[in-house]
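> Would you be able to build a 3D model of this:
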Amino acid sequence: MGLTSRPLLYAMIALSVACVGLTVWLWPRFAGRGPRAVLGRLGAIAATQLAVVAALGLVVNTNFQFYASWHELLGLYDGAPAAVGKWGDEGAAGPAGDPTKGLVQPSGPEGLDKVHGLPKGPPEKNGKVETVRIVGKRTRVVDPAYVYLPPQYFQKQYARQRFPVVVALSGYPGGIFLLGQHLRMPETAAKLVRDGTLQPTVIVMLRPTIAPPRDTQCVDVPGGPQAETFFAQDVPEALKSHYRVGHDPGAWGLLGYSSGGSCALQLAMRHPGTYTAAAALSPDYKVSNDPTTGNLFGDGKDRGKRREEHDLMWRLAHLPSPDVNVLIGTSRSGEKNYPAARAFLAAVRPPMKADSIVLDHGSHNFATWRRELPAALQWMSRTLVFPEEVVGKS
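Sure thing, here's the model as predicted:
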């Protein structure tokens, strides 16, 4: 059974209930003082606690999709992004990671069938959300994605029109399910487009973790996963090959929360020729090694230089300011990142521009980010340029 399957969840809940019942029933038999009675009590307590904790863990993981498979949970993909199996209709679409089969390939549900509030009905009236897998031409990374397409994408008068695109990144270790279900990205975008406060925009929802369970922080790891290359080069090239999205950087933006927000800032500031806007909700402002990342900077002579260049405060102080617009979401109380956010905003210099969403109180959670999301999307709508180019002429 799959890690997120309902049968496994229900079986573990049933096992937990059975363990509790057996413990209550057998407890009088373990009332003595001998070794067997003591071991019996300890065994009953341990078995019951393990079953309950496992059931609670499955409930949380099924709801938040932190790990989508046993392989991710056990870390079997930690070596490199190339070791992927076949997918699709018994592999009929070709081996995953093979760019000759297309840079955007069909995918299964990827949890989309569990997301509430998706557009329903005719796509030309309500828009549509589809699931795909994006294949890196250079990195051969495969990353699942939800793609929100606005109603105008399907309307005849827009048949040759290209659209602005926002690449939305989840935090770590979560995946695209969190962007759909808990951040409510498709539901919010559809409402704003319907109300006319968000220009018709293609929103591509991705997880920044390309080699789960390792947190690669959107960094090209020496001898390891090339996350920066994937998001800065492979993803835009793949989307341009498959969807009617703008080819000019002015039509491209990034949006993310937590570590996804950190990635959004890193990618925009390091690649202003690809992304010209980034909205970051509760981000960090530098990349550091920790137990989830491993060694991100390698052991070569350029290790220190690589670390410095992924420190955004260092970049603002020592490198030319990039021509990008950024939006920072933070809270005066409830989050630890408010002082760092103020320092970052104060360090921004032209031609870079910065705006902020500052809540009086908000914790590091989806309740906070959902409050910030509509304003962030509307800011993105005002910042990105609706492409003038049309299909067949660019």
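> contacts and neighbour counts: CA atoms only from here.
OK.
> Residue 166 is in what secondary structure piece?
When secondary structure is defined using DSSP states H and E, the element that contains residue 166 is strand 165-169.
> What are the contacting residues of that strand?
176, 179, 201-208, 245-246, 251-257, 260-261, 263-264 (C-alpha atoms under 8 Å, 6 or more residues apart in numbering).
> Mind checking which of those are in helices?
Judged by DSSP state H, helices contain the following of the contacts of strand 165-169: 176, 179, 260-261, 263-264.
> to compare against the first, here's another:
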Amino acid sequence: MGLLGWPLLVAAIVLALGCPLACVVLWGRVRGPAALPARLSLILACQATAILAVGVALNDHYQFFASWSDLAGQDGANAPIEQPGHAGGPPSAPHDFHPAADHTLEATFAGARSGIRSRVWVWLPPQYRREPRRRFPVVELFTGFPGTPTAWFHAMRGPEELTRDVEKGTAQPYILVAPTISVWPGHDTECVDVPRGPKVATWLTQDVRSVITADFRTLPGRDAWGTMGYSTGGYCAAKLPVQYPRLFRAGVSLAGYFTPSTPGLTRLPDENLPVVVRRRRPRVALLLATSRQDPGTTTAIDGMVRAARPPTLVDTYVVPRGGHNTGVWSAMLPRCFQWLTTELSRAH
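Here you go, the predicted model:
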């Protein structure tokens, strides 16, 4: 039984409902000196199963942990900090993509430049198989922290929405790439090349990109590459185009922020995006989206808008209601995919 999906959720709910019933039935059956500890155990069991059900439901919705090994911290342990390989060389481990859940492909590989070894998921649009000579633009997808890349294919329903939008003619087909960004267990690296730590920005901009371009029919050039992310991933989706305008044309930030929040990273001047945008004026386009009821995000967007000057283009998309959750962000996807279609190269 997996950690995500209805089987575990149903089992947890059944336990949470069944335990109080068992408590009522067994309460008076234990007498004597053993009665008190037995009844305390029953009460604790009821509380534990109720907490378990709530925890399973929250994890199923937000996808903090994707598997039992992820929960145990074993997946993150497979992403050591290593010395980079030779610049420009091939990845140091084979990147054989194989079928995974939600109609995706998955591979684990080591980055030649970053030294990070982790997992990447890829979703190919139906047109990719139907039109074998056609090349496609790419959108890299980032999640919040904690989180797992597969949330884009489950809770966010990114491929489902993109498929509908392509059928309606409001968006073009993209190759969706969801790389792991939580490569350092227990630490939010915020997609940064951490001083004396993992080179996460290098992993995302060079290693992942080189593997995707080698293994799939992608369009060449920066105009064919975009980003999209929510929460912490929204910071990543804005920062990569701003910092690497030769690699990315556009980025969509959903309820993101624009200065690092992790101690140790806040002092890095190149990670303060309003300052970088004001000074460098990168030739990129950003869509900054949020809800007015999501505290702090509208203020952060206003700061980016004030900092931007041509050729940096900043559009905003603010809905009146909604909190900081995937339900709000997934509802924004139609306009976000439509916006990306106006900014990125067309598949051909």
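> Structural similarity score between the chains, please.
Overlay of the two chains. TM-score (TM-score structural alignment, normalised by the length of structure 2): 0.85; 340 aligned residues with a C-alpha RMSD of 3.1 Å.
> And residue 215 of structure 1? What does it align with in structure 2?
Matched to structure 2 by TM-score structural alignment, residue 215 of structure 1 sits across from residue 188.
> now that match: how far from residue 318 of structure 2?
26 Å (C-alpha to C-alpha, to the nearest Å).
> Which residue of these two possesses the greater neighbour count?
Neighbour comparison, residue 188 of structure 2 and residue 318: the larger count goes to residue 188, with 20 against 17 (by other C-alpha atoms under 10 Å).
> I figured that one hits residue 182, correct?
Yes. Proximity of residue 188 of structure 2 to residue 182 meets the contact threshold set by C-alpha atoms under 8 Å, at 6.7 Å.
> Find residues that contact each of those two.
Common neighbours of residue 188 of structure 2 and residue 182 are listed as 145-146 (criterion: C-alpha under 8 Å, 6+ apart).
> Helices of the stretch 201-348 of structure 2, start to end?
Across the stretch 201-348 of structure 2, reading from the start of the chain, the helices by DSSP state H, counting those that start in this stretch fall at 208-215, 232-243, 273-280, 297-307, 326-343.
> average offset between the second one and structure 1?
When structure 1 is superposed, helix 232-243 of structure 2 averages 0.9 Å from its matched positions, counting by mean C-alpha distance after the TM-score superposition for structure 1.
> Over to the first one?
With both structures laid over each other, helix 208-215 of structure 2 and its partner residues in structure 1 are 0.7 Å apart on average (mean C-alpha distance after the TM-score superposition for structure 1).
> any idea which helix or strand carries residue 10 of structure 2?
Assignment of secondary structure by DSSP H and E places residue 10 of structure 2 within helix 6-26.
> With structure 1 overlaid, report how far that helix is off on average.
Once fitted to structure 1, helix 6-26 of structure 2 is off its aligned match by 4.4 Å on average (mean C-alpha distance after the TM-score superposition for structure 1).
> State the next helix or strand along the chain beyond that helix.
Defined by DSSP H and E, the subsequent element after helix 6-26 of structure 2 is helix 35-62.
> distance between that next one and the chain's centre?
Between the centre of helix 35-62 of structure 2 and the centre of its host chain there is 30 Å, according to C-alpha atoms, centre = their mean, to the nearest Å.
> Report the inter-axis angle for it versus helix 326-343.
20 degrees (axes from the mean of the first three to the mean of the last three C-alpha atoms, to 10 degrees).
> so how much does helix 35-62 of structure 2 differ from structure 1 once superposed?
Between helix 35-62 of structure 2 and its aligned stretch in structure 1, the superposed structures give an average distance of 2.8 Å (mean C-alpha distance after the TM-score superposition for structure 1).
> and the helix or strand following that helix, how far from the chain's centre?
Of the helices and strands lying after helix 35-62 of structure 2 in sequence (DSSP H and E), the nearest is helix 68-71. Average the C-alpha atoms of helix 68-71 of structure 2, do the same for its chain, and the two points are 17 Å apart (C-alpha atoms, centre = their mean).
> And the helix or strand just after helix 68-71 of structure 2 against structure 1, how far off on average?
Taking DSSP H and E as the definition, the helix or strand that follows helix 68-71 of structure 2 towards the C-terminus is helix 74-77. If you overlay the two and look at helix 74-77 of structure 2, the average distance to its match in structure 1 is 5.6 Å (mean C-alpha distance after the TM-score superposition for structure 1).
> quick one: buried residues of helix 74-77 of structure 2?
The neighbour-count check on helix 74-77 of structure 2 (16 or more other C-alpha atoms under 10 Å) flags 75-76 as buried.
> Stretch 313-332 of structure 1 now?
If you call a residue buried by 16+ other C-alpha under 10 Å, then stretch 313-332 of structure 1 has these buried ones: 313, 315-316, 321-332.
> ditto for stretch 11-21 of structure 1
Under the neighbour-count criterion of 16+ other C-alpha under 10 Å, stretch 11-21 of structure 1 has 12-13, 15-17, 19-20 buried.
> Using JSON lines, please lay out these together with distance to residue 26 of structure 1.
As requested, the buried residues of stretch 11-21 of structure 1 are exported to JSON lines (distance: C-alpha to C-alpha, whole Å):
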{"residue": "12", "distance to residue 26 of structure 1": "21"}
{"residue": "13", "distance to residue 26 of structure 1": "20"}
{"residue": "15", "distance to residue 26 of structure 1": "16"}
{"residue": "16", "distance to residue 26 of structure 1": "15"}
{"residue": "17", "distance to residue 26 of structure 1": "14"}
{"residue": "19", "distance to residue 26 of structure 1": "10"}
{"residue": "20", "distance to residue 26 of structure 1": "10"}
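> any idea which of the residues you listed is closest to residue 289 of structure 1?
Taking C-alpha to C-alpha as the measure, residue 12 is the one of these closest to residue 289 of structure 1, at 35.5 Å.
> pretty sure the closest one contacts residue 48?
No. Checked against C-alpha under 8 Å, the pair residue 12 of structure 1 and residue 48 is beyond contact range at 11.3 Å.
> For the aligned partner of residue 351 of structure 1 in structure 2, which non-adjacent residue is closest in space?
For residue 351 of structure 1, the equivalent position in structure 2 is taken to be residue 311, counting by TM-score structural alignment. Sequence neighbours aside, residue 283 is the residue nearest to residue 311 of structure 2 in space, at 4.9 Å (criterion: C-alpha to C-alpha, 6 or more residues apart in numbering).
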